[in-house]
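Engineer: Need a 3D model of the sequence below.
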Amino acid sequence: MNKKRNDIREPSYFAAALFLFLKDSHPVLASDKNLIAERADSAADIYERMVRGGLPVAQALELANAVLYQDLRFSKFDTVFEVVSEWFPEVEPRRRTSFCLKVLPPAEAIFGKYPIDDDFGTSPLYRTLTIELTGFIQFYIEQYGL
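Structural biologist: I've put the predicted structure just below:
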């Protein structure tokens, strides 16, 4: 059962779960097959070892998910998408994803000002970040359009 789980034709539960999560919250990383395979393999190995060691399935899954989603719980894309959806109705719903992907690289300068980690979304600084992003996106639209 220690066979590597890299076969894209038969993705493991962990690979499929991570891919779907990345597709929604980190679309730039969704095509990184190495990241997905490495994380899925690590998560599956931990899960298997913990279950064999007698840990209940729910706890083993929790530990595996901690490895699978480490440093990915906070999503810059989701944050930009949330700001655009809430404050910029002129960006049509069908164009939001592409607009957010276009705005994300220049918005990195704003994200770089904050100590972002997996728990940043619950930090008091998160609100400050979203306010700053709102101003940045307004400026971006004025300068470059939609």
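
Engineer: contacts and neighbour counts: CA atoms only from here.
Structural biologist: OK.

Engineer: in the chain, what residue sits furthest out from the centroid?
Structural biologist: Of all residues in the chain, the one whose C-alpha sits farthest from the chain's mean C-alpha position, using CA atoms, centre = their mean, is residue 54 at 31.2 Å.

Engineer: compare with the first, here's sequence two:
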Amino acid sequence: MSDKQQTPYEEMSYYGLSLLSYLHDSHPELAADRSFIAERADRAAEAYSDAIRAGSSHTEAEAAASEELYRRLHFSPYNTLVHILWDEFASAIPEEAARAVA
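Structural biologist: Next up, the predicted model:
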């Protein structure tokens, strides 16, 4: 196993922690994939640096980094299921239990 797969949370980059938080909420099936997180975080940091070197503002560079970090992760089947449980099965499944059921 590579070092990136064994990296504790404390050693993750800003982008890695941001992605991990998003994955826990929206794509829990990917939250344990340390190599995926590390690769995305590295690409996001590189996109930010490239944008700054090209003369972009911090806001523009951050947008470029976010685009790379969250590429193809905007739709969450997990969140869709949670919302269906909240909306359609509220009487059978309490809202606080919907995430565990999903």
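
Engineer: TM-score of the superposed pair?
Structural biologist: TM-score of the superposed chains, computed with TM-score structural alignment, normalised by the length of the second structure, equals 0.86; 95 aligned residues with a CA RMSD of 1.2 Å.

Engineer: three-state assignment of the residue farthest from the centre of the first structure?
Structural biologist: Here residue 54 of the first structure is recorded as coil under DSSP: H, G, I helix; E, B strand; the rest coil.

Engineer: repeat for residue 9 of the first structure
Structural biologist: Remark: residue 9 of the first structure carries the secondary structure label coil [criterion: three-state DSSP].

Engineer: Going along the chain, name the helices of the first structure.
Structural biologist: For the first structure, the helices identified by DSSP state H occupy 13-25, 33-52, 57-68, 76-87, 96-111, 124-144, in order along the chain.

Engineer: I'd like these laid out as CSV, including distance to residue 6 of the first structure and mean neighbour count.
Structural biologist: Written out in CSV, the entries for the helices of the first structure read as follows (distance: least, CA to CA, whole Å; neighbours: other CA atoms under 10 Å):
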stretch, distance to residue 6 of the first structure, mean neighbour count
helix 13-25, 9, 18
helix 33-52, 6, 19
helix 57-68, 15, 18
helix 76-87, 27, 18
helix 96-111, 28, 16
helix 124-144, 36, 14
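
Engineer: Ok, which of those helices comes nearest residue 7 of the first structure?
Structural biologist: Each of these was scored for nearness to residue 7 of the first structure using CA to CA, and the closest is helix 33-52 (8.8 Å).

Engineer: That closest one vs the second structure - mean distance after superposition?
Structural biologist: After superposition onto the second structure, the mean distance of helix 33-52 of the first structure to its aligned counterpart is 0.6 Å, using mean CA distance after the TM-score superposition for the first structure.

Engineer: Just want the angle from that helix to helix 57-68.
Structural biologist: Between helix 33-52 of the first structure and helix 57-68, the angle formed by their directions is 150 degrees, by axes from the mean of the first three to the mean of the last three CA atoms, to 10 degrees.

Engineer: quick one: helix 33-52 of the first structure to helix 13-25, angle?
Structural biologist: Note on geometry: by the same axes, to 10 degrees, helix 33-52 of the first structure and helix 13-25 are set 130 degrees apart in direction.

Engineer: Helix 33-52 of the first structure - contacts with which helices or strands?
Structural biologist: helix 13-25, helix 57-68 (3 or more CA pairs under 8 Å, 6 or more residues apart in numbering; DSSP states H and E).

Engineer: can you list the helices of the first structure in CSV and add distance to residue 7 of the first structure?
Structural biologist: Below are these laid out as CSV (distance: least, CA to CA, whole Å):
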stretch, distance to residue 7 of the first structure
helix 13-25, 10
helix 33-52, 9
helix 57-68, 18
helix 76-87, 28
helix 96-111, 29
helix 124-144, 39
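
Engineer: out of the helices and strands packed on helix 33-52 of the first structure, nearest to residue 89 of the first structure?
Structural biologist: The closest approach between residue 89 of the first structure and any of those, judged by CA to CA, belongs to helix 13-25 at 20.5 Å.
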